[in-house]
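Visitor: following is a predicted model, sequence given first.
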Amino acid sequence: MGMSVSDGIENREEGDYRPISEINITPMVDVMLVLLIIFMITAPLLVAGVPVELPNTSAARISQPQKPIIVSLAADGSLFIREEQVNREGLIQKLQALRATEGDTVVYVRADKKSAYGEVMDILGRVGESGYARVSLLSQPKSNGGAPAPSQ
């Protein structure tokens, strides 16, 4: 099926049909403008919320979240709670003291990849003995290429 191109001067017969070769984008532009107007009107309403007058209270403010408790096991076997070095025997007492002052939070455990599995499990056991029920292990995500990401 071919398409003929003419200058529009010649006479056409009544049954002659030619497809329109131009794309009419006017309806699409109209719809897009209507959608734009709808979003411009509804976006501020979604952000503002419902105006509510809150009552006054004498309750204490909720304290700001504490610095996370991170137990680190270095490659040489030394232990750290946050940036403070502790020995294995004092780990439980130090964690219990932190739990008494800061409450029951999540303890994050980091270990060097060269550390033995048994050493990491020993640290996890000591964290559990100190009374913390929520323990999380930290790791370094791989880069997009599949190779390990550089350490920080």
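Guide: Sure thing, it's come through.

Visitor: CA only for contacts and neighbour counts going forward, please
Guide: Will do.

Visitor: and the helices in this structure?
Guide: 26-48, 91-102, 117-129 (DSSP state H).

Visitor: ok, second structure coming up, stack it against the first:
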Amino acid sequence: MAFGRLERSEGPRPISDINMTPLVDVMLVLVVILIITAPLMASSLRLDLPRAEGTQPSDAPKFVTIGIEAGGRTFFNDQPVTAEQLAQRLAEAARQAPDTEVQLRADKAVPYGLVVQVMGAAQKAGLNRVGFVAEPGS
């Protein structure tokens, strides 16, 4: 070794492997986004029921119609009924054909709680297919 002369060591070698950590991080973020947004895209709930574009009468072979006026009067197939009569008629319809569809026609001014009560009576009777009837949009 000479005086005043420093030895040079070989520098760090370049890494030739691919760093997988950023790729895994990005993929995990995409999976989380997919998990969060998938239920939102599958929701088919329409909140603007009184007027909707493209509503057509259903071709269901068996259905019953329940109407609710703004004052709260309930009708089963266009005949006024009480809550007890409605439950009896829904149970009878379910016994005759369990796949019967309930077409619910409610005025805009009807409180949501009353609509939920009617839907609950239908489900309690065994009728799980409930459709909301709306007028075509203008």
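Guide: Looks like it arrived, so ask away. If you're wondering where the values come from, they're calculated on a predicted model, not measured in any experiment.

Visitor: please state their TM-score.
Guide: Here the superposed chains carry a TM-score of 0.52, computed using TM-score structural alignment, normalised by the length of the second structure; 79 aligned residues with a Cα RMSD of 1.7 Å.

Visitor: and the aligned residue in the first structure for residue 121 of the second structure, how many neighbours?
Guide: Using TM-score structural alignment, the equivalent of residue 121 of the second structure in the first structure is residue 126. By other Cα atoms under 10 Å, 18 other residues sit near residue 126 of the first structure.

Visitor: in contact with residue 126 of the first structure, which residues?
Guide: 91-92 (Cα atoms under 8 Å, 6 or more residues apart in numbering).

Visitor: which position in the second structure pairs with residue 42 of the first structure?
Guide: Alignment note (TM-score structural alignment): residue 42 of the first structure has no counterpart in the second structure.

Visitor: state the distance from residue 42 of the first structure to residue 48 of the first structure.
Guide: Using Cα to Cα, to the nearest Å, residue 42 of the first structure is found at 10 Å from residue 48 of the first structure.

Visitor: which of the helices of the first structure sits closest to residue 109 of the first structure?
Guide: helix 117-129 (7.6 Å; Cα to Cα).

Visitor: how about residue 81 of the first structure, what's its partner in the second structure?
Guide: Aligned counterpart of residue 81 of the first structure in the second structure: residue 76 (TM-score structural alignment).

Visitor: now its match, nearest residue through space, not along the chain?
Guide: Spatially, and ignoring its direct neighbours in sequence, residue 76 of the second structure is nearest to residue 66 (4.8 Å; Cα to Cα, 6 or more residues apart in numbering).
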